[in-house]
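Chemist: Would you be able to build a 3D model of this:
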Amino acid sequence: MEAQKSLKVECLTEDEAINLFKKKVGETTLNSHSDIPQLAEIAAKECQGLPLAIVTIGRAMADKKTPQEWERAIQMLRTYPSKFSGMGDHVFPVLKFSYDNLTNDTIKTCFLHLAIFPEDHQILNQDLIFLWIGEGFLDGFASIDEAFNQGHHIIEHLKTVCLFENDGFDRVKMHDVIRDMALWLASEYRGNKNIILVEEVDTLEVYQVSKWKEAHRLYLSTSLEELTIPLSFPNLLTLIVGNEDLETFPSGFFHFMPVIKVLDLSNTGITKLPAGIGKLVTLQYLNFSNTDLRELSVELATLKRLRYLILDGSLEIISKEVISHLSMLRVFSTIFKYLLSKRNYISNDRMVERSCTSSLSHPFTCFSHALSG
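Modeler: Purely as a prediction, here's the structure:
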């Protein structure tokens, strides 16, 4: 009975995948143009070794005998794989079996969430769990420790059923075809293909930016500095910026995000608090980790609903006055040198002790030990 609960993603080697793909395409098509054998190898690699995808796509390409048809198909596989013949009506529904047999909606939601990251993106388990907590997926626990334990349990379960993959020590990622299926499930399968958007292009076009109005979750690794058109994010719940060279945001970028809950600017090049961030009054999770940010301005004090503030590896000083205004703060995770109060600097050890007890005007959970230990 246990074997019926998941479909293990057994992948072929690159040579095996190419040979199987060419077999399904057939010699007649492969010999119809000198460019097609090389294009067939490129298409086979897009299947990431997954036999079901290789067979489905190989059969679909068996009657394509011009390089132009092959180039168009490869582009479709890279951008809208669910639109490719056989993927949305055969491959993804079969892979969906493992998703359908996940034991509860929380695990399903956590699985789909990882699709917000680009292909081959690896993420630390603790960072992923913190995002799940920030999203509210792991609410209902008496403590952050309990929520973290549940997050680890979910990751292990998703690895057991082959929907997540180990990618080094304490890191996970998705197989590319599994990720395509997750995006299909989260968006097109439910009638809105723009619910989750991942923008990685070097130069944004107007039509791409226009889709942001529909997005619920958005990952940006593109350059934003030259955007001049008015921006609006009426449905955006989550924004993750993955551009380590990004130092500034366009004027007004944060002015219309009326329902945003999660903002992750970690590992970017910002050096000061982005203008307008104080307008994000619905924000519950804010991450500035591993940036060149050195001080928080008083604008942050307007974020009255903020529950999770992650600052690891960034700030040197922080005003106690700013933190004391964040009355709903539950987690203040940071590894920095000094906490600035009105009268003195507090060393990191004393900061950990006092921020967990009486240094601020309200209680919250300090997570520095758990993250650094």
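Chemist: For the rest of this, base every contact and every neighbour count on C-alpha atoms.
Modeler: Noted.
Chemist: which residues in the stretch 1-150 of the chain form strands?
Modeler: 123-124 (DSSP state E, counting those that start in this stretch).
Chemist: outside of the lengthiest helix in the chain, which residues touch it?
Modeler: Criterion DSSP state H: the longest helix present in the chain is helix 144-160. Here helix 144-160 makes contact (CA atoms under 8 Å, 6 or more residues apart in numbering) with 107, 110-111, 125-126, 129-130, 132-133, 138-139, 141, 164-166, 365.
Chemist: Please identify the buried residues of it?
Modeler: Ile144, Ala147, Phe148, Gln150, Gly151, His152, Ile154, Ile155, Glu156, His157, Leu158, Lys159 (16 or more other CA atoms under 10 Å).
Chemist: With stretch 350-361 instead?
Modeler: Met351, Val352, Ser355, Cys356, Ser359, Leu360.
Chemist: Give me the subset of these lying in helices.
Modeler: Going by DSSP H, the helices hold Met351, Val352, Ser355 from the buried residues of stretch 350-361.
Chemist: quick check, nearest of the residues you listed to Lys23?
Modeler: Lys23 has its nearest neighbour among those in Val352, at 62.3 Å by CA to CA.
Chemist: now the helices for the stretch 251-373 of the chain?
Modeler: Secondary structure of the stretch 251-373 of the chain (DSSP state H, counting those that start in this stretch): helices at 320-324, 348-355, 368-372.
Chemist: now the other sequence, so there's something to compare against:
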Amino acid sequence: MGGLGKTTLARKVYNSDEVKKLFPCRAWATVSKEYSAKEVFKSLLKCLKPSTFQYEDSSSEEELKQKVSKSLNGKKYLVVLDDVWDAEAWRGIKNCFPENNNGGMILLTTRNDRVANVSESKEPHHNLSFMDKEESWELFHNEVFSRKNCPPELEPIGRSIAESCKGLPLAIKTTAGLVAKRERSEDAWEEIMNLLPYWSVAEEDSSEVMMEILKFSYDDLPNKMKPCFLYLGVFPEDEEIRVRDLIRLWMAEGFIEPIQTGRSKAPPQPEDIGEQYLKELVDRNLVQVVKRRSDGKGVKTCQIHDLFRDLCISESNKPDNNGKNARQLSFLSNIGSYACAVTCSQSSTCALFVYGDDTEGWPHHTPEDCRVNVIYFADGSINLNEYLKELKMLRFLNIGFADIFELCKLESLETCHMMLNVNEKGLSIGGLKRLRHLRSELGVNILVDEEGVKDKMQNLQSLCFVSANSILGSLLGNGFFPNLRKLGLSIDKEQGSAEESLRSLHCLHNLRKLVLRFQECWVPLDGIAFPSNLIKITLSGFKDLNSNDMNTLGSIPSLQILKLMHGSCEEETLNCGTAGSFPRLQVFVMDGLNIQCLTAEEGAMPRLRRAVFYNCHDLKEVPKQMRSLGSNLEFSEYDIYGGLSLG
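Modeler: Next up, the predicted model:
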């Protein structure tokens, strides 16, 4: 059965310290029922080549297969293929794994015994069994009470609730998530116990009863959060969902209700309310956390179990009291891609999701009587110029490599994600009064005409990645983006005008996160007017970083997270800070730097609680502030760990 914990156990193995030491090269891919070899190879490459993965999207299936094989060749690797449904899927993937006698291993999870047999495993299969009564109670207790003790008067009824889940971990965790939200009293728990269906795992319809248990937790959700949960059904099976996108989709669909506050306090932003909604779904065990942010607090990516996805789809297709489908999900599939149209009949709006690079036939998937408010191309792209007149209600746009059209005509647009702007003249955003998030993976020139400059973009929250030029500098200096919370700049020395933008950063009084992407160039950091309220800075692609630059960063009073990515240092020994520098820094990340030694004076980084190093192969010594972090001092390559001076 689904929900026994196969993926959970595989994750435990994959992430264990012992396995990381044994296998320096690791990769994970979820195969799932909706199998696509190309997507599997892309997932593996995302683990094997994270810094260059974004440029692999346009490769063919055979090219991706060869790149995976080349990345694994000659290495002692561990590859996890999760949720393999049939033998054909295994046969279509297995040839990409080199048999080089270096101790490479492949771990499969499956519900199908035949898959286990045809995989020619040299080790015995591990068949997961149902939990016994004590194991069920222990899991239930941990989910409800964490490290606290259960009151004696509640233990008998608590054990009964746990036993009613028949030893299935997913059912236990889901029910425990519901119980944890209720009053801790015998009456409240008795009410839950009486509503749970009685069933036996030996029954033929046990999966249907299992679905009743999951639905019980869905029914207990506040009404305002039910459409948010059901919306997760539009994503492919086992999809790792970016929380950033999910919350902005909820906003585009009008699911997030504003919170009223007193006059003396500003109301929270919709993005912050969305974070609260997601936390509630996670607390109830309806949504699984896949990755957390670098600070370890917020959720970066999430997913839902296959059974919950089935529940989302079945509940979405049920008619409401008026005989209409509150949310209507339809899937149009072909090999390697599918389109999903999500329709809200009550408001006559729809969202269009397209996965895979086959966009032929669009926009025929769109219901004729609906206004499109979401277009989400996960992989492919399409020229939307001829449809602009029909997209007046569009609020969310995610599109791949494409010619840039007149974006300013999309008057309702709130979120826009794109891969590339190929219009040399730039992207005109003047007049987009509702725009909150604009992201281009490669730097884009921002243009605003004279008429557009008169109206400041009050709603814009994030702007990434834009070219640091004189036009942007003028916009920043004139307060054109007064409420910007995140800014990503692409800095090219050949432009020769980045300094004006960098000197104007101090005008962004609400800026919290700053990303500077240097195109193989460098601007001394002491010439940048960093806002004092910054809490996170990411630098990438830089040249000749030195100790003086680190002192500049260390003087930013609110800085909590610092990430240095894929750059070079001017010195073999980099001083990370003088006494009193980085007063609030909590997380320090280095990835791909050619540095041999890091030092820091006594009293620097007093609040540091996590340090992470990826692909720093020459690194031999780190400061004692980092050595004292214990398990929170992390390395991606365990074979370099022994070369570090940690004592």
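Chemist: Mind putting the helices of the stretch 251-373 of the first structure into TSV with distance to Arg72 of the first structure?
Modeler: Converted to TSV, these look like this (distance: least, CA to CA, whole Å):
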stretch	distance to Arg72 of the first structure
helix 320-324	53
helix 348-355	56
helix 368-372	46
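Chemist: how about the ones you listed, which one is nearest Thr13 of the first structure?
Modeler: With distances scored as CA to CA, the stretch of those nearest to Thr13 of the first structure is helix 368-372 (37.2 Å).
Chemist: so what does that closest one touch, helix or strand wise?
Modeler: With contacts defined as 3 or more CA pairs under 8 Å, 6 or more residues apart in numbering; DSSP states H and E, helix 368-372 of the first structure has these neighbours: strand 331-333.
Chemist: If we use 7 Å, what do you get?
Modeler: If contacts are counted by 3 or more CA pairs under 7 Å, 6 or more residues apart in numbering; DSSP states H and E, helix 368-372 of the first structure sits against no helix or strand.
Chemist: In it, which residues are buried?
Modeler: Judged by neighbour count using 16+ other CA under 10 Å, the buried positions of helix 368-372 of the first structure are Ser368.
Chemist: Over to stretch 122-141 of the first structure?
Modeler: Neighbour counts over stretch 122-141 of the first structure (16+ other CA under 10 Å) mark 122-123, 125-126, 128-135, 137-138 as buried.
Chemist: what's the answer for stretch 162-175 of the first structure, then?
Modeler: Neighbour-count burial for stretch 162-175 of the first structure, counted by 16+ other CA under 10 Å, picks out Cys162, Leu163, Phe164, Glu165, Asn166, Arg171, Val172, Lys173, Met174, His175.
Chemist: on that earlier part again, nearest to Gly276 of the first structure, out of the buried residues of helix 144-160 of the first structure: which one, please.
Modeler: Nearest to Gly276 of the first structure among those, with distances taken as CA to CA, is Ile144, at 29.6 Å.
Chemist: Roughly how far does that closest one sit from Gly134 of the first structure?
Modeler: Counting by CA to CA, to the nearest Å, the separation of Ile144 of the first structure from Gly134 of the first structure is 11 Å.
Chemist: do the same with Gln122 of the first structure
Modeler: Plainly put, Gln122 of the first structure is 19 Å away from Gly134 of the first structure if you go by CA to CA.
Chemist: do the same with Leu50 of the first structure
Modeler: Leu50 of the first structure sits 33 Å away from Gly134 of the first structure, going by CA to CA.
Chemist: can you check Asp100 of the first structure too?
Modeler: Asp100 of the first structure is 25 Å from Gly134 of the first structure, where distance means CA to CA.
Chemist: got it, and Ile18 of the first structure?
Modeler: Distance from Ile18 of the first structure to Gly134 of the first structure, counting by CA to CA: 42 Å.
Chemist: same question, Ile155 of the first structure
Modeler: Applying CA to CA to Ile155 of the first structure and Gly134 of the first structure gives a distance of 16 Å.
Chemist: cool, and Lys108 of the first structure?
Modeler: Per CA to CA, Lys108 of the first structure is found 17 Å from Gly134 of the first structure.
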